[in-house]
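Asker: quick one, fold the following:
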Amino acid sequence: MHPSRKACDLCYRKKIKCDGETPRCSPCVIYKSDCTYKASSRKTPSKKQAAAQRQFREDSLQSRIKTLEDQLSTVLEKVDKLEKQSGSEQNTPNSTPRHASEEDTMVANWASSLPPILELPPLQEVLPIVEHYLATFNTIMPLFHSETLLQKIKDWYENSHVRDTVTWAMINVVLALSPHTGWSNNVAQTGNAAVYLNNAQSVLTDVIMGKIDLINIQVLLGIVILFRTADDLRPALILTSTALRLAHRLGLHNRKASEYLCPVVSLQRNRVFWIAYILDRDISLLSRLAPIQLDGEIDLSLPPSEATDDLTGFVFAADGRTKLNFFRARVELARIQGKVYESIYSPSAQNANSEERTKNVSRTLRMLDEWSSGLPTEFSLASLSQANVPELSRYLCLLYATPVSCRALLCCASAWDSYHYSKWVGRVQDYGEQVVTGQVVSHAPTLPHGWKQLVDESREYLKLFATVIPRDSYFIRMTLCAYNSSTICLMANSIISARNKRTEQSSEFAWTDTIFSDDMAEHSYREIRDAVMRLGFYANNRSQMVPLK
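Answerer: Here you go, the predicted structure:
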């Protein structure tokens, strides 16, 4: 008899569905583990309870921010009123000193406490964090011009009388981005990222409603990058839309608005706009919503494919000579992401017949093929996995996550679901169960259009993924969709491809099963973990069977 807890120790630890089979459940068979129930039962909250807890935390945070903003607004109004009264009294002859009321004293106390709200760590602590960010993530996603950012930070510390909330928000955003987007062995620094983010959020009203400048848009986009890895993408969607509207006000999408500016400022304006474009296309596709920015309303050149003196945005291959403009490649992929939305989720795609949909999907798949073929050979997935250059592998694994996810969507998704929950994957699971249990199966599920290319690309992507060690939280969340898509694809291929030799199937399954590691599994939704486990179980059994004739 099993204890009252339904899941065995392995399934409970990995947070996967346990079927309770004896003597060993299916996941324990796959992981070659003893099926035990020794660990004490710890009741986990239900989905409804977990959602309620998350909502409570979000509401509480928003309430605190709103309260702080209201208090600041009230205090600033009263301070302004007192300053006007003071000026009036000083300019009035024969005026007599006025005794301070209780309200005046309260306002004075509040006013004297305002500066600490804009406090930052000492400059000697801030600069290494900022320089780390500029040397890592900002090199491939150049949200800030390095010299300009460093100068603004030094001015903040050297000239206390010119400090403003927007600059303070910018510094906090950079301090949060540095540990969030790259490797960080400093646990305290990583933990402070949430504090810095909350600081920036506390002055969002000033950032959005104040005088519009490039820095305001940079702050908003920095916060979007921080929110991009959250489960709830609504804040990122709202702030991306706001940032793009402000970008339009400044004319960032139009080259004429920058033609009389100095080259450095003009270049940075272009880069900030393209980052907003990337985030808009990326987050909109994840949310199955139409992007805000239309291609027809952009009058800007793409980032250069060849470098001159400025190598910002470029990465170098293992040979140290061949280079790729990572930033330009990501902008090109963002444009394709817009086409993926049009092919799958747009109203026209939902109303299209099968022939029209196939035609649109084929056109977008060709765009992905052209994008891949346009990269130098040294940056192909196969070359990168063999080169085994950790930092380069990390950047390119982030880059290739987009085309792999797009290809999986185009092959298997419909307007009403994503790849991981698609009806086609469900049919593969049903087919695998029928084969493993010895039921009579007339034929395997029909392979989607472009399946072979998806299988090949998924296999190469997971090989490259395996070379990235360690895997920080940002990397895991940004590659999670492509990783799960690739894993499911290879397991599904092992189940339905009767033409492969049994040894090849067994080898591929064993490797795929190994790559589905704990760090990725714990970040995946339960439905996806269950899908992978079911497919893995059927693929393992299928690989040990004689191939169908």
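Asker: use CA for all of it now, contacts and neighbours both
Answerer: Will do.
Asker: which residue ranges form the strands in the stretch 101-250 of the chain?
Answerer: Remark: no strands are assigned in the stretch 101-250 of the chain by DSSP state E, counting those that start in this stretch.
Asker: surely K339 and S362 touch.
Answerer: No: the criterion here is CA atoms under 8 Å, and K339 misses it with S362 at 11.2 Å.
Asker: pick out whichever of these two has more residues nearby.
Answerer: For the pair K339 and S362, the greater number of neighbours falls to K339 (22 against 17), based on other CA atoms under 10 Å.
Asker: packing partners for the helix or strand harbouring R394?
Answerer: Element membership of R394 [criterion: DSSP states H and E] is helix 390-412. Under the contact definition 3 or more CA pairs under 8 Å, 6 or more residues apart in numbering; DSSP states H and E, helix 390-412 sits against helix 326-344, helix 354-373, helix 451-466, helix 473-496.
Asker: tabulate these (a markdown table), appending distance to N199.
Answerer: Below are these laid out as a markdown table (distance: least, CA to CA, whole Å):
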| stretch | distance to N199 |
| --- | --- |
| helix 326-344 | 29 |
| helix 354-373 | 40 |
| helix 451-466 | 34 |
| helix 473-496 | 20 |
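Asker: of all the ones you listed, which lies closest to K14?
Answerer: Smallest distance to K14 across the helices and strands packed on helix 390-412 (CA to CA): 15.7 Å, for helix 473-496.
Asker: after the closest one, which helix or strand is next? Please name it.
Answerer: Next in line after helix 473-496, if elements are assigned by DSSP H and E, sits helix 502-515.
Asker: need the contact partners of that following helix.
Answerer: For helix 502-515, contacts defined as CA atoms under 8 Å, 6 or more residues apart in numbering pick out 462, 466, 487, 490-491, 494, 536, 539-540, 543-547.
Asker: show me which residues of that helix are buried.
Answerer: Neighbour counts over helix 502-515 (16 or more other CA atoms under 10 Å) mark 502, 505-506, 508-510, 512-513, 515 as buried.
Asker: check stretch 185-198 too.
Answerer: Applying 16+ other CA under 10 Å to stretch 185-198 flags 189-190, 193-194, 196-198 as buried.
Asker: closest to V331 out of these?
Answerer: L197 (26.1 Å).
Asker: and that closest one, what does it touch?
Answerer: Counting by CA under 8 Å, 6+ apart, L197 has contacts 172-173, 176, 223.
Asker: what's the biggest helix in this protein, counting residues?
Answerer: Ranked by residue count under DSSP state H, the longest helix found in the chain is helix 47-90.
Asker: tell me what that helix is packed against?
Answerer: Helix 47-90 packs on helix 102-117, helix 187-202, going by 3+ CA pairs under 8 Å, 6+ apart.
Asker: and for the residue lying closest to I65 once chain neighbours are set aside, the neighbour number?
Answerer: In this structure, I65 finds its nearest non-sequential neighbour in S202, 5.6 Å apart by CA to CA, 6 or more residues apart in numbering. S202 sits with 21 neighbouring residues when counted by other CA under 10 Å.
Asker: gap between S202 and D232?
Answerer: 19 Å (CA to CA, to the nearest Å).
Asker: and for L375?
Answerer: 33 Å.
Asker: the structure of the following sequence is requested for comparison with the preceding one:
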Amino acid sequence: MYPSPTSAERSEEEARQTRKRTARACDACYKRKIKCDAAVPQCNWCSHHNIPCTFQRVINKRRKEKTNTNPQQKSTNLAERIDRIEKLLTDSLLKEASPHASPSASGSASFGLKLPSFPALSQSSVSSSVPLHFAGRELSVVSLLTGIPLLLPEGQEWIQTRTGQKIDVEKLSPTRPPWEKQRALNTSAWLSDLKTGTLFDLPDKTTVELHLKRYGLSLMQSVFPILDPKLFQETINAVYQEPYPDSYYGQAGLRGCIFAFLAFSSLIIDPCTMHQPPQPPPVDGQKFFTQANLSVPQILQESPTLEGVQTVTMLALYDLVTGSLQSANYYGTLAGRMLLVLGAHTSPESTENLVSPVTSLDFRVQRQLRSIFWICYTVEKDVCIRIGQPQMFTEENCDLTLPPGYVERLYSTMNGSHCCFAQESPDNPLFPVDLRLSIIKSRAYSALYSFKALKKTDAELLKEIRELDDELERWRMSVPLEWRPTLSFSHETPDPNVSMHTVMLRLNYHLCMTIIHQASSRCKSWVKGQGGMMDGVSSSLALSVEASRSTLLYIEAAEHVLVDGIFWTVIFYPMSALLAIFCNILQNPSDPQATKDLALLRTTTGMMERLFSRQPYAVKEIVHLKLIADFVSELYRLATCAIEKAWNERT
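Answerer: Have a look, this model is predicted:
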């Protein structure tokens, strides 16, 4: 044990420690600005220099008082801030609860619901890669090519100048674009399945096979060739093999593919197979989507496989069809990265085995991966345009050779029955949109809306617009005459061959015209008024507006052929067209066409309500329908005010 100090030593040590706690520097050390050990009776410095060690100077208490009062002052200021915040929150809640507080409470006359308002986001909270321009004016900073969910102060000022009215920011600037919604997950059911251990239980094998049989007989197999029926049957056999596999992690891709397929199959509505026995039992698509989603982290830890790519791609399609664009973008990016690892972006389909029956397993796998590549390529172009995100599949990195015989097969099959084609030719997919249009969309985005494109001069921009317009016209002329879309559509010249396939064809053609020619709004010649160039820019913008009118007129004429559940797939086309027409009315309110355009705004609201009523689970999504109705009603109100203001000024 260590020896204990004597009492004298303890008393001297205790005195020194006490002195250290309350001491200050002696007069000599303080004067020389050196560290004082405050030893008794003399500090080290004074003892070494044999001088008196005194503590006689007067200490200034000002600093001590400041340090003592500062925390109290901070506490007082913090308390006052908290009181102000609480008061503001209380006032805000009371105002929100009041039936007459918010103008959005009396929004669309179509719905008698009291719903929460949607506050506008700050500009700093949203990325701004592609600002929207119209006739030389920058209206928004949100990353959308054809939408203005968020308005710049300059855009608001321009609208108020043209209309003489103050805009309702809550209606015209919602937190999300009108064509995008956020899916609400049933967390209580998910937690219940997690507690009982049934979260990853497989469905009945017969149910999966019946859904696979319906998919193989439906048009969806040709439009979305996400599965090869023979390869997927092998996946089913591997998952349901005996003895039952103990390890879930070893089969994450296989199980996830089963869950994702049933979620995707729940969205299939095909009149061709609706009455063909045996009908598969209905499934809870949201439940199987959640189960497949939970398998994604393990899939990403494993080496990429066909089943893993199919799982993530079907999750992206499910989100795209149900309107969750951000989630669809994330899943599509994951699937794209997996396809890049597997080499599907540079492996065009071979023509060697087209004559003989397909018997090679490797050939089937490679062909299926290539089909999934085209699905992801098509989906990415649509999502990039709708949310303004950069592209991953670019022409510089991908082999865009079309599948053998694709162009000839695409329009020849439209002369017959889609149902017969789906049963007789399951190995010849059509894809959702003409792949050549998707390639033009990709080139238009890169040339006109990429980060590099935003720095181009007026001459470079107009050159790109002219070249893209020529390419789009060459595509249009290559379409057989009976299916060829026209720039202007009217009820006087209806489409005699209208079908779901021609609807998507025309809508995408009009969208390409809009995004190509609307880029002319960025030209600086709008501000400078440079004579001949101004005329060219004006005609280019007029083409985009005319394409937007044709979009609304064609959807109204083809409303009867739109299948149920298609609302979130097509809503972007009329909403983006509405915004272009709205801006044109404000730009030219005295034009005779403005009155006709105003009627289009009015009739489109009812058309979208009818489409929404045919959407499954419409009651659960009534909140978003009210947001859309408020958005369109505010556009109609402001457009009406602009025309009235122009008329009053002229008279």
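Asker: and the TM-score between them?
Answerer: Superposed pair, TM-score by TM-score structural alignment, normalised by the length of structure 1: 0.64. Supporting alignment: 441 aligned residues with a CA RMSD of 5.0 Å.
Asker: picking up where we left off before, got the buried residues of stretch 185-198 of structure 1 as a markdown table, with distance to H145 of structure 1 columns?
Answerer: Output for the buried residues of stretch 185-198 of structure 1, formatted as a markdown table (distance: CA to CA, whole Å):
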| residue | distance to H145 of structure 1 |
| --- | --- |
| Q189 | 23 |
| T190 | 24 |
| A193 | 21 |
| A194 | 24 |
| Y196 | 21 |
| L197 | 21 |
| N198 | 24 |
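Asker: which of those lies closest to A352 of structure 1?
Answerer: L197 (43.3 Å).
Asker: residue contacts, T229 of structure 1?
Answerer: Listed by CA under 8 Å, 6+ apart, the contact set of T229 of structure 1 reads 474, 477-478.
Asker: with E467 of structure 2 instead?
Answerer: E467 of structure 2 makes no contacts at all, as judged by CA under 8 Å, 6+ apart.
Asker: what's the match for it in structure 1?
Answerer: Matched by TM-score structural alignment, E467 of structure 2 corresponds to R363 in structure 1.
Asker: what distance do you get for its match to H161 of structure 1?
Answerer: 57 Å.
Asker: ok, E457 of structure 1 next?
Answerer: 56 Å.
Asker: could you do L464 of structure 1 as well?
Answerer: Separation of L464 of structure 1 from H161 of structure 1 (CA to CA) stands at 51 Å.
Asker: which one's more surrounded, those two?
Answerer: L464 (24 against 8).
Asker: which residue in structure 2 lines up with the more buried one?
Answerer: So, by TM-score structural alignment, L464 of structure 1 is matched to Y554.
Asker: could you find the closest non-adjacent residue to that match?
Answerer: In space, Y554 of structure 2 is closest to F489, 6.6 Å off (CA to CA, 6+ apart).
Asker: what's the neighbour count on that neighbour?
Answerer: Neighbours around F489 of structure 2, by other CA under 10 Å: 20.
Asker: can I assume it sits in a strand?
Answerer: No: secondary structure of F489 of structure 2 (DSSP: H, G, I helix; E, B strand; the rest coil): coil, not part of a strand.
Asker: picking that back up, what is the most widely separated pair among the buried residues of helix 502-515 of structure 1?
Answerer: Spanning the widest gap among the buried residues of helix 502-515 of structure 1 are R502 and I515, at 20.1 Å by CA to CA.
Asker: just checking, G432 of structure 1 touches Y538?
Answerer: Yes: the pair G432 of structure 1 / Y538 is scored as a contact, 5.3 Å apart, by CA under 8 Å.
Asker: which neighbours do these two have in common?
Answerer: I495.
Asker: which other helices and strands does the top helix by length along structure 2 contact?
Answerer: Determined from DSSP H, the single longest helix within structure 2 is helix 62-97. Here helix 62-97 of structure 2 touches no other helix or strand, going by 3+ CA pairs under 8 Å, 6+ apart.
Asker: what span of structure 1 is the following helix or strand past that helix aligned with?
Answerer: With elements assigned by DSSP H and E, the helix or strand that comes after helix 62-97 of structure 2 is strand 133-134. Under the alignment (TM-score structural alignment), strand 133-134 of structure 2 falls on nothing in structure 1.
Asker: run the chain-centre distance for the helix or strand following strand 133-134 of structure 2.
Answerer: Using DSSP H and E, the helix or strand that directly follows strand 133-134 of structure 2 along the chain is strand 137-138. A distance of 23 Å separates the centroid of the chain from that of strand 137-138 of structure 2, by CA atoms, centre = their mean, to the nearest Å.
Asker: stretch 145-154 of structure 1 now?
Answerer: Taking mean C-alpha positions (CA atoms, centre = their mean), stretch 145-154 of structure 1 and its chain are 26 Å apart.
Asker: got it, and stretch 455-466 of structure 1?
Answerer: 20 Å.
Asker: what comes into contact with that stretch?
Answerer: With CA under 8 Å, 6+ apart, stretch 455-466 of structure 1 has contacts from 381-382, 384-385, 393-394, 397, 400, 404, 483, 485-487, 489-490, 493, 515.
Asker: weed out the non-buried ones from those residues.
Answerer: Using 16+ other CA under 10 Å, the buried ones in the contacts of stretch 455-466 of structure 1 are 381-382, 384-385, 393-394, 397, 400, 404, 483, 485-487, 489-490, 493, 515.
Asker: next one: the aligned residue in structure 1 for L294 of structure 2 from G320 of structure 1, what distance?
Answerer: Here L294 of structure 2 is matched to S202 in structure 1, going by TM-score structural alignment. According to CA to CA, S202 of structure 1 stands 44 Å off from G320 of structure 1.
Asker: and M367 of structure 1, by the same measure?
Answerer: Applying CA to CA, the value for M367 of structure 1 to G320 of structure 1 is 29 Å.
Asker: can you pick out the residue with more neighbours from these two?
Answerer: M367 (17 against 8).
Asker: residues contacting the spatially closest residue to Q286 of structure 2 that is not a sequence neighbour?
Answerer: Nearest residue to Q286 of structure 2, sequence neighbours excluded (CA to CA, 6+ apart): A263, at 6.6 Å. Counting by CA under 8 Å, 6+ apart, A263 of structure 2 touches 283-289, 318.
Asker: please report how far A263 of structure 2 lies from H49 of structure 2.
Answerer: Noted for A263 of structure 2: a distance of 90 Å to H49 of structure 2, by CA to CA.
Asker: next one: T322 of structure 2
Answerer: T322 of structure 2 is 88 Å from H49 of structure 2, by CA to CA.
Asker: more neighbours, those two?
Answerer: Legend: neighbour count by other CA under 10 Å for T322 of structure 2 and H49, higher for T322 (22 against 8).
Asker: the nearest residue to that one once chain neighbours are set aside: neighbouring residues, count only.
Answerer: What sits nearest to T322 of structure 2 in space, not counting adjacent residues and going by CA to CA, 6+ apart, is W568, at 5.8 Å. Using other CA under 10 Å, W568 of structure 2 has 20 neighbouring residues.
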